[in-house]
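**Q** coords please:
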Amino acid sequence: MIIKTDLIIVFDLDDTLYKEIDFLKSAFKDIADFLSKKTNKTAKLILAEMILAYQEKKNVFETVIFKNNIQGVVVNDLIKRYRNHKPNIYLTDSNKMLLDNIKQSVYKTGLITDGRCIQQQHKIEALGLNDYFDDIVISEAFGSEKPNINNFKYFVEKYGSHYKYVYVGDNTSKDFEAPNKLGWTSICLLDNGVNIHPQSFNTLPYKKPTFKIRSLTEIRDLLF
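**A** Prediction:
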C-alpha cells in the first residue's frame, strides 16, 4: 500500500471524471431553449434536430439555423452559448466516493484540463470538483495544453520529484506522452462507447498508458 505522503494523483476532466457527451447535451438543450423563442417549434423538437445533425457528423449550428430559417442568429452566437452556458452535469455516486477516498489517502490531488477558462470552470463548478483538488491547471490560463510537458511539470516543480506521481486520463492522442516522459504512472480509462474523442492504442510506446481500466473505481486496486 502506498502511504499518503508518497503519492500525488492528477486527473484529466473531460471523458474521465464525467462523460463529455453530457456537457454537449446540456449545451444543446440550452441552445434549443434559446432558439425555440425565435421559431414556432418547441425546444424539444429543435434539440432532436441538433442531436440528429451531431450523429450525422454535420455542422450542428449551421444546420439548425438553416433548417429553421432563423434570422438574427449566426453560428458564432451559438458557439458562444455552447461554451459559456452553465452545464447540467454531475459526478456519479461511485466517482464521488472514489474522489473522497483519494483525497483522504494521498498527499496531493490535481486536475489538468484543456479548454477555455470559462467553459472548464463552469464544468468544474457544476461537478463540485473544487473541494477535491489541491491544484487545477486549465490550459487557456496556463498558456499551453497537453501534451505539453510543462502542464505536468508544474506539479513536480511545486511539490518535488521525490513523490510518486500518477496521471489518469482517457485521450490516447495527448494524455499519456508527457507523464510517461516524466516517469509517472499513467492510467487510461477505456471508452465505454460514448467518448467524444476515439481511442487508439496503435501508437508509439511512449504514448501508451501504463495501465488500462474500465472504471475509475479500479484505481483503488491499482494504487492502494
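**Q** from here on, contacts and neighbour counts on C-alpha atoms
**A** Noted.
**Q** can you give me the strands in this protein?
**A** 7-11, 108-113, 135-138, 164-169, 185-189, 211-213 (DSSP state E).
**Q** Dump these to JSON lines, plus mean neighbour count.
**A** JSON lines is the format used below for these (neighbours: other C-alpha atoms under 10 Å):
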{"stretch": "strand 7-11", "mean neighbour count": "22"}
{"stretch": "strand 108-113", "mean neighbour count": "22"}
{"stretch": "strand 135-138", "mean neighbour count": "19"}
{"stretch": "strand 164-169", "mean neighbour count": "23"}
{"stretch": "strand 185-189", "mean neighbour count": "22"}
{"stretch": "strand 211-213", "mean neighbour count": "15"}
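**Q** And this one, please, so the two structures can be compared:
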Amino acid sequence: MMSRHRIAVFDLDDTLYHEHDYVVSAFSYIARDLSHRYALDYDAMVGAMMSAGNPFDNLLRYISHTAIPITEDVAWLVDTYRNHPPTLKLSADTKRTIEMLQAHNVELAIITDGRVTSQNNKIKALGLNRIVKPENIIISEAVGGDKLSGKPFELLVAQAGSDNEYTYIGDNPAKDFVWPNRHNWTTIALADTSGINIHRQEWDKFPAINRPQHIVDNLLDIVPLIVKPDIVN
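**A** Predicted structure coming up:
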C-alpha cells in the first residue's frame, strides 16, 4: 500500500521562470549566429525582433534593407527558436521555494504544455532535471495531450498514486487549473506582477473552474499553502 504524501506540481513557463527570458535567449542566439556568418549587426537584429509585430518578419525586413543576401528563411528562424540551447536561470526566490519544499519532504513534479525538445532544453538549462525525478517531468507532446485533455495529469497520478495531496502551481487561467480543480487538487496561481507573461491573467473572463483557489505574488508564498500541517521556517 502506497504511503500518502504531498506532491507540488509546477507549470514551467512563466511559473518556474519568465518565458520572456526564453524569448530573449532565442533572439540573441539567432542574432549571434547570423552576425557570425554574415556582415550583419547583432544589436540591430535583436532590436528588430524585439520590436512590435512579427519578430521574424521584422528581422527579415531589416536584413533585406541591408542588401546582404542570406539563405535562412522563416522556417529556419522558427526551427532555431524552438531548438536553440537557451540561457536561463532560476531566480533566488524559485531556488529558495524548491529548497523549502524539499526540506518538508514535498515531492516535486512538472507538467508543461509544449514540444519535447524545447521544454527539455529549458528544463536542462534551469537545472531542473537534477532536481525533479525524470518520471515526474511530463511534457504534453510526449503524452499526446495537453493540460485541458487531462492526459499529463492522469499520467502523473497513475505513476505516483491517487492517494496523495496534490497541488498545481501555474499562471494561465485558460488551461492550468481546470483539470486540477475538477479533481480536488489545491490550485495556486503565481500573479503576473511584472506584466510580461505571455498569457494575460484576465481572471474575470474565465468561469470559476478555470480560476485558482489561491493567487500569490511571490513563489515563496506557496510554501505555507502546501506544508500547512508543518511549521514553516
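**Q** TM-score for these two?
**A** The TM-score (TM-score structural alignment, normalised by the length of structure 1) is 0.91; 217 aligned residues with a C-alpha RMSD of 1.6 Å.
**Q** Columns distance to residue 119 of structure 1 on top of the strands of structure 1, output as TSV?
**A** Shown next, in TSV, are the strands of structure 1 (distance: least, C-alpha to C-alpha, whole Å):
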stretch	distance to residue 119 of structure 1
strand 7-11	18
strand 108-113	11
strand 135-138	10
strand 164-169	19
strand 185-189	23
strand 211-213	27
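**Q** Between those, which one is closest to residue 121 of structure 1.
**A** strand 135-138 (8.5 Å; C-alpha to C-alpha).
**Q** quick one, what contacts the nearest residue to residue 106 of structure 1 once chain neighbours are set aside?
**A** Distances taken as C-alpha to C-alpha, 6 or more residues apart in numbering place residue 4 nearest to residue 106 of structure 1, at 4.1 Å, with adjacent residues excluded. Residue 4 of structure 1 makes contact with 104-107, according to C-alpha atoms under 8 Å, 6 or more residues apart in numbering.
**Q** again, only using 6 Å
**A** 105-107 (C-alpha atoms under 6 Å, 6 or more residues apart in numbering).
**Q** do residue 87 of structure 1 as well
**A** With C-alpha under 6 Å, 6+ apart, residue 87 of structure 1 has these contacts: residue 26.
**Q** Just tell me what it corresponds to in structure 2.
**A** Superposed on structure 2 with TM-score structural alignment, residue 87 of structure 1 falls opposite residue 86.
**Q** Equivalent analysis for residue 195 of structure 1, please.
**A** Aligned partner of residue 195 of structure 1 by TM-score structural alignment: residue 197.
**Q** Its match: neighbouring residues, count only.
**A** Residues within reach of residue 197 of structure 2, counting by other C-alpha atoms under 10 Å, total 18.
**Q** Count the residues that sit near the residue lying closest to it once chain neighbours are set aside.
**A** Distances taken as C-alpha to C-alpha, 6+ apart place residue 14 nearest to residue 197 of structure 2, at 6.1 Å, with adjacent residues excluded. Residues lying near residue 14 of structure 2 (other C-alpha under 10 Å) number 20.
**Q** what's the spacing between residue 14 of structure 2 and residue 183 of structure 2?
**A** 23 Å (C-alpha to C-alpha, to the nearest Å).
**Q** can you check residue 140 of structure 2 too?
**A** Using C-alpha to C-alpha, residue 140 of structure 2 is found at 19 Å from residue 183 of structure 2.
**Q** cool, residue 62 of structure 2 as well?
**A** For residue 62 of structure 2, the distance to residue 183 of structure 2 - C-alpha to C-alpha - is 50 Å.
**Q** now residue 218 of structure 2
**A** For residue 218 of structure 2 relative to residue 183 of structure 2 (C-alpha to C-alpha), the value is 25 Å.
**Q** Residue 126 of structure 2 now?
**A** As judged by C-alpha to C-alpha, residue 126 of structure 2 and residue 183 of structure 2 stand 30 Å apart.
**Q** cool, and residue 4 of structure 2?
**A** 16 Å.
**Q** cool, residue 225 of structure 2 as well?
**A** 18 Å.
**Q** Then residue 76 of structure 2?
**A** In this view, residue 76 of structure 2 and residue 183 of structure 2 are 42 Å apart by C-alpha to C-alpha.
**Q** Equivalent analysis for residue 139 of structure 2, please.
**A** With distances taken as C-alpha to C-alpha, residue 139 of structure 2 is found 20 Å from residue 183 of structure 2.
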